[in-house]
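1. Need coordinates for the following:
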Amino acid sequence: MLTNQDRRLSVAPMMDWTDRHCRAFHRALTGRALLYTEMVTAPAVVHGDRERLLGFDGLEHPVALQLGGSDPAQLAQAARIGEAFGYDEINLNVGCPSDRVQSGRFGACLMREPELVAECMAAIREAVAAPATVKCRIGVDDQDPEVSLFATADACAAVGIRVFIVHARKAWLQGLSPKENRDVPPLDYGLVRRLKRERPHLNVSINGGIASLDAAEALLAEADGVRLDGVMLGRAAYHEPAILGQADRRLFGEAVADIDALQAIERYRPYMAARLAEGVALSAMTRHMLGLMHGRPGARAFRRILTVEAIRPGAGLEVLDRAVEAVREAEARRDRAA
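-> Okay, here's the model as predicted:
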């Protein structure tokens, strides 16, 4: 069972990004961060190819399944299926602003229906022994966030939900694209801190605009007598994944050495070799690694080799070896010039 300490750092569910290969790669960098699946809709889980949608490698634990939907009975059924697959947490998406999600009456538009969210969460909680959690926005469109956030949290808390991950921005469902909704609405970290201060019995993690572990540490520090329970990294963890190699030491307080980019590749190799043997394309795995060498000599060559060569039919780990060698050579040139 996940503890409060386990939630100090999580990696956000991100569509088309945090698939099983991405999660296995991130696990090569951090043993402690809680990882999330991409959002999977409850109807897809109930009626679709479950192994394709939900299958994952045991090395990914702890890993949470994020569901999308608004039908309590269907969500309960999907949650039971997810728990049977071995997920450590079942999370409901109350934050995605895309048009497709809105048309299905789930995601961020549910911020307008806190009682329905509570019904969904009650059904999930009753269906599974794993923790049932909510990821939400602070509000949508012309809602007053001071009302909408607390209404959602209080309605869910009334049915026994204790864990909330709050993206500290409104979502504008009309007029902004999903991409713009990640940047344009202003952040309100203070409101998330207020939720924790006024509802201290809730476990509250904060998400949105957190670009570094320095920022994560600052948000986890006590301020005005309030200490948030966790931070969730999104694009920073994906585009500069090497920062996760410091997380176990810096955020979880473990007496361990940091994992650098080259070590992470060696730790990821056995997983990649196993998937290649199953017929998975190399590019399906290396696409998540393109930012790994960010800021290092040879980073551009590393990205180019993986981008161009990994998509070729039959590409294997020798492509990764060439990309790594390009970095080693660039670093050796730098050292000789120093």
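2. going forward, measure contacts and count neighbours with C-alpha atoms only.
-> Fine.
3. Packing partners of the lengthiest helix in the chain?
-> Counting by DSSP state H, the longest helix found in the chain is helix 317-337. Judged by 3 or more CA pairs under 8 Å, 6 or more residues apart in numbering; DSSP states H and E, the packing partners of helix 317-337 are helix 261-277, helix 299-309.
4. Out of these, which gets nearest to Ala171?
-> For the helices and strands packed on helix 317-337, proximity to Ala171 was assessed by CA to CA; helix 299-309 is nearest, at 33.0 Å.
5. just to revisit the earlier point, may I see the helices and strands packed on helix 317-337 organised as CSV, with mean neighbour count and distance to Ser283 added?
-> Formatted as CSV, those follow (neighbours: other CA atoms under 10 Å; distance: least, CA to CA, whole Å):
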stretch, mean neighbour count, distance to Ser283
helix 261-277, 16, 10
helix 299-309, 18, 8
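6. Now the second one, please; I'll put the structures next to each other:
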Amino acid sequence: MKRDEIDLRSAARLSVAPMMDWTDRHCRAFHRVMTRRTLLYTEMVVAAALVRGGARHLLAFDPAEHPVALQIGGSEPKELAEAARMGANEGYGEVNLNVGCPSDRVKSGCFGAVLMREPERVAAACAEMIAASSVPVTVKCRIGVDDQVSEEVLPDFLTRVRDAGVRQVTIHARKAWLKGLSPKENRDIPPLDYPLVHRMKAEFPDLSISINGGIATLDAAAEHLEGGLDGAMIGRAAYHDPASVLLRADSQIFGAEDPCERAEDAALRMRPYIARHLEAGGRLHDVTRHMLGLFTGRPGARTWRRTLSEGTGRKDAGLELFDAALEHVTLAAA
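-> From the prediction side, this is the model:
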């Protein structure tokens, strides 16, 4: 699919969250064989790495990944604007600003969730990014951080980014506790407040609002859509159990035909991609590490994971190892 053939707003009905060290181009290629319609996101790319570090390779992606969005992190408006321009010129259909990540690395760089404390800076950055980008600029945020009162902070934040020109926001329905909780704990411990996000849609009908946090199934995503939200974003569940989330995404969420019937079909459709990657000098593990959860809950799943995990560490590991792992699953299902 080409970018101009895709309604990004429609694609955002279901999206796979940007996840550091996970949603790289190989992961996105794998997810795309299971769903043509779901919006995919890159890992967060630091604006400074693009603008000052010359790391243009971080923007590399295959047009077959569309619809795909670039997520960037930073806090300096001019730098973010230049990074957004670069992303748009590279061919991404959307540029998303990270205002939700609670990791120590982003806190020390004064971006991510800590920016919930500086809505004026976020709004200024969004305005600069919109002026520089030829594609939509969106925001992913939390409902607040630390001791902020979410019911007060979130409406003010949304007002400011909307007034800056943003038309689409994804809200992780948890606070981020920057003091006392690890990034992992921040994904589970702060309580979810789905009703607050739904109230924000009622209060800001002109914004396209997607919800994130704790959504693990297509049924749960559909429930939020039926409740009036414009989109649902699934994170770890789409990575750890991709077949259960993505194989029926196109039919259940978009009313379209699913490209794959079975997890086995998805594995076989990845074989030519893996072959090209190996021929280009890549390693099997680069791709298959994202596929370990493909047969979760199925007979043979443990052997599939073990074969790929243990064998792909060898530099000479090739398609024969992948085929052997898949054969174990096929025999277990027989």
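7. circling back: what would the helices and strands packed on helix 317-337 of the first structure look like in a markdown table with distance to Ala153 of the first structure?
-> Putting those into a markdown table (distance: least, CA to CA, whole Å) gives the following:
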| stretch | distance to Ala153 of the first structure |
| --- | --- |
| helix 261-277 | 38 |
| helix 299-309 | 42 |
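8. Off-centre distance for the longest helix of the first structure?
-> 30 Å (CA atoms, centre = their mean, to the nearest Å).
9. What are the buried residues along it?
-> Residues of helix 317-337 of the first structure classed as buried by neighbour count (16 or more other CA atoms under 10 Å): Val319, Leu320, Arg322, Ala323, Val324, Ala326, Val327, Arg328, Ala330.
10. Quick check: which of the helices and strands packed on helix 317-337 of the first structure is nearest to Arg199 of the first structure?
-> Nearest of those (CA to CA): helix 261-277, 38.9 Å.
11. returning to that earlier point: now the buried residues of helix 317-337 of the first structure as CSV including distance to Gly48 of the first structure?
-> Below are these laid out as CSV (distance: CA to CA, whole Å):
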residue, distance to Gly48 of the first structure
Val319, 34
Leu320, 34
Arg322, 39
Ala323, 37
Val324, 38
Ala326, 42
Val327, 42
Arg328, 44
Ala330, 47
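12. Out of these, which comes closest to Trp17 of the first structure?
-> Leu320 (19.7 Å).
13. contacting residues for the closest one?
-> The contact partners of Leu320 of the first structure, taken as CA atoms under 8 Å, 6 or more residues apart in numbering, are Leu306.
14. mind checking what it lines up with in the second structure?
-> Structural correspondence for Leu320 of the first structure with respect to the second structure (TM-score structural alignment): Phe322.
15. Please determine how far its match is located from Leu246 of the second structure.
-> Distance, Phe322 of the second structure to Leu246 of the second structure, by CA to CA, to the nearest Å: 21 Å.
16. likewise His66 of the second structure?
-> 15 Å.
17. repeat for Glu43 of the second structure
-> 19 Å.
18. quick one, strands of the first structure?
-> Per DSSP state E, the first structure carries strands over the ranges 9-11, 34-36, 40-41, 63-68, 89-94, 132-136, 139-140, 163-167, 170-171, 203-207, 230-233.
19. Can you give me the neighbour number for the counterpart of Pro183 of the second structure in the first structure?
-> Counting by TM-score structural alignment, Pro183 of the second structure lines up with Pro178 in the first structure. By the criterion of other CA atoms under 10 Å, Pro178 of the first structure has 15 neighbours.
20. pretty sure Pro178 of the first structure contacts Arg100?
-> No: checked against CA atoms under 8 Å, the pair Pro178 of the first structure and Arg100 is beyond contact range at 10.5 Å.
21. now stretch 88-106 of the second structure: which residue numbers in the first structure?
-> Going by TM-score structural alignment, stretch 88-106 of the second structure sits over residues 83-101 in the first structure.
22. hmm, back to that, who touches the match of Pro183 of the second structure in this structure?
-> Cys96, Pro97, Ser98.
23. Roughly how far does it sit from Met14 of the first structure?
-> Relative to Met14 of the first structure, and taking CA to CA, Pro178 of the first structure is found at 12 Å.
24. Could you do Arg269 of the first structure as well?
-> From Arg269 of the first structure across to Met14 of the first structure, the span is 23 Å (CA to CA).
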